[in-house]
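> got a structure for you, letters missing:
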């Protein structure tokens, strides 16, 4: 029997992509509200409580309100907003780091932020392995396609073709920083510099490491080996091949997929390194991760319906 899924906020970018990945899958039956009913509180409440799984693709406050509307403990929730990513009682939905069993058994799963996925996937395993210090003030630069900013930012980029780069969160208060710190067990919040480029989708997260002055830090080769071992066998988190020309590209024509590639680059004397994650901000950074978590929670192969 198909398990029912209600996507609350299905008209947004993330919700539309989740629905597309679930379309035609016999394991799930989507509860769909028309334009009028999805704005009706009683209709939403009914859908939230009738579904086996609810995926929230809403602003933070609306996501919190939706969770309150769920009356019993039968409905299991995946929240794609920022609202519950460090909240007690919620499992962080990065199963490769948090643990597949934790996600499989969870009633409430918070879907990670796109930038956070890259940062945590790189840093958390290396801190656990003792190859990077937990008390270092990490700096992270990242660029993303404009689709991650929602309808308003998509419209701005597509109407104003003169935008070549958009730096933001200049007050150093980006909403992903708390989860980046919490799920890497960092004693100091990372200094995070995000930006948007004129590509629809795609993302690069870049962490620079002055290894020679980091107490106990491993060499670039040791970091690379530890990441390869940690994610060995994962069909989704993979080690990228080192480019022979010393360059990495993020193409505007990228159609997107649900994997994340990790890279470690070091200089000749191993005194410096760059950790880089390349992913699709709408794939493993959002919708693909939601579907992966849903699969795990439903007891299905985690890659079902994903683009790999």
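Thanks, I have it. Please read these numbers as outputs of a predicted model, since none were measured by experiment.
> only C-alpha atoms from now on, for both contacts and neighbour counts.
OK.
> how about residue 196, what does it touch?
Taking C-alpha atoms under 8 Å, 6 or more residues apart in numbering, we find residue 196 in contact with 143, 144, 145, 146, 165, 166, 167.
> any idea which of the residues you listed is closest to residue 6?
Set against residue 6, the nearest of these by C-alpha to C-alpha is residue 146 (26.4 Å).
> and the closest one, how many residues sit next to it?
Neighbour count for residue 146, taken as other C-alpha atoms under 10 Å: 26.
> same thing with residue 98?
14.
> what do you get for residue 97?
Applying other C-alpha under 10 Å, we find 17 residues neighbouring residue 97.
> does it count as helix, strand or coil?
With DSSP: H, G, I helix; E, B strand; the rest coil as the basis, residue 97 sits in helix.
> what about it, distance to residue 237?
Between residue 97 and residue 237 the distance, using C-alpha to C-alpha, to the nearest Å, works out to 10 Å.
> ditto for residue 254
Distance of residue 254 to residue 237, computed by C-alpha to C-alpha: 18 Å.
> neighbour-wise, which of the two wins?
Remark: of residue 254 and residue 237, residue 237 carries more neighbours, 22 against 12, as counted by other C-alpha under 10 Å.
> next up, a structure to set beside the first:
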């Protein structure tokens, strides 16, 4: 492109939208904004879409679906779309925006008219599970259980306000109806044929996340060891600059990668117990949200980050 591509963030006043605004300075793009007074005006939003090369949707699911329908009315003038909600992560016709998912995923994102940005929890879970299933180490019907803790910044305005008040909860489990909206995304893109059990939680810290998956090694294929799991993950992500497979540690702090757009994967365990725990550590607002979106924007517009 001879001119800087134009990006419109629909929903730029929200947590993810604000994160995107801050990060876009790392790309040679021009941000198109509308007067905050008119940010919910359909005509103003439609004009902004038509003026943009790429529209980033930072909206709730229903509002995102409405925005996509609006963009479709522009016909040949419709922009490319990157959606940050959960609305299209399992939809046909949308490319899943996890470039490290497979060897071909970055190229698929680069040429896609519509990309769905991954969820924060699924990013960690899929990064750990998909390589093991692709390698034949884990059967797709393995009974996967996923535990995860996130900083409160990923929970929206009400949760952020609750935790910023004195006496906010130190730790909460939620999603105990086992129907969390991220489960279908993990189920599909990890390559599982059995619905996983997913138990999310939130801690009294702003940013950061750990996703952990316990495994019984004797229930995997080939009599594998923890070292074999590490080798499989390291082989999949060799050469990646945002996903790093690291040695085990005796303890992990969820906040360690706050403000960064990378993710750390580890295999913990003991050869004596024949058990292992896989962990993914990331920033829920970084590689788990706005950082991932920036990576996808750079791919979609063939840009280099500065």
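Arrived safely. Please read all numbers here as calculations on a predicted model, not as lab measurements.
> so who does the residue mapped onto residue 236 of the second structure from the first structure touch?
The equivalent of residue 236 of the second structure in the first structure is residue 230 (alignment by TM-score structural alignment). Neighbour list for residue 230 of the first structure: residue 125 [criterion: C-alpha under 8 Å, 6+ apart].
> cool, residue 248 of the second structure as well?
266, 267, 268.
> any idea what the second one aligns with in the first structure?
Just to be clear, that refers to residue 267 of the second structure. With TM-score structural alignment as the criterion, the equivalent of residue 267 of the second structure in the first structure is residue 264.
> once you drop chain neighbours, what's closest to that match?
Take residue 264 of the first structure and drop its neighbours on the chain: the residue closest to it by C-alpha to C-alpha, 6 or more residues apart in numbering is residue 275, 4.8 Å away.
> lining up the contacts of residue 196 of the first structure with the second structure, which overlap?
For these, the subset whose aligned partners also touch in the second structure (both residues aligned by TM-score structural alignment, their matches' C-alpha atoms under 8 Å) is 143, 144, 145, 146, 165, 166, 167.
> closest to residue 41 of the first structure among the residues you listed?
Here the nearest of those to residue 41 of the first structure, counting by C-alpha to C-alpha, is residue 146; it sits at 31.3 Å.
> all helices of the second structure, in order?
Listed in chain order, the helices found in the second structure under DSSP state H are 15-23, 42-51, 61-72, 105-110, 120-134, 156-164, 183-189, 226-236, 291-300.
> nearest to residue 212 of the second structure, out of those?
Each of these has some distance to residue 212 of the second structure by C-alpha to C-alpha; the shortest is helix 120-134, at 7.7 Å.
> show me what residue 163 of the first structure lines up with in the second structure.
Residue correspondence, TM-score structural alignment: residue 163 of the first structure in this structure matches residue 169 in the second structure.
> my guess is that match contacts residue 204. True?
Yes: using C-alpha atoms under 8 Å, residue 169 of the second structure is in contact with residue 204, at 6.4 Å.
> give the residues shared as contacts by the two.
Here residue 169 of the second structure and residue 204 have residue 163 as joint contacts, going by C-alpha under 8 Å, 6+ apart.
> more crowded one of these two?
Set side by side, residue 169 of the second structure and residue 204 show more neighbours around residue 204, with 19 against 13, by other C-alpha under 10 Å.
> please enumerate the strands of the stretch 151-300 of the first structure.
Counting by DSSP state E, counting those that start in this stretch, the stretch 151-300 of the first structure has strands at residues 166-167, 191-197, 203-209, 237-239, 260-266, 273-279.
> can those go into TSV with extra columns for distance to residue 105 of the first structure?
Shown next, in TSV, are the strands of the stretch 151-300 of the first structure (distance: least, C-alpha to C-alpha, whole Å):
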stretch	distance to residue 105 of the first structure
strand 166-167	39
strand 191-197	32
strand 203-209	30
strand 237-239	22
strand 260-266	24
strand 273-279	27
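> among these, which is nearest residue 154 of the first structure?
Smallest distance to residue 154 of the first structure across the strands of the stretch 151-300 of the first structure (C-alpha to C-alpha): 10.7 Å, for strand 191-197.
> distance to residue 273 of the second structure added to the helices of the second structure, as TSV?
Output for the helices of the second structure, formatted as TSV (distance: least, C-alpha to C-alpha, whole Å):
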stretch	distance to residue 273 of the second structure
helix 15-23	42
helix 42-51	56
helix 61-72	43
helix 105-110	36
helix 120-134	20
helix 156-164	38
helix 183-189	28
helix 226-236	11
helix 291-300	36
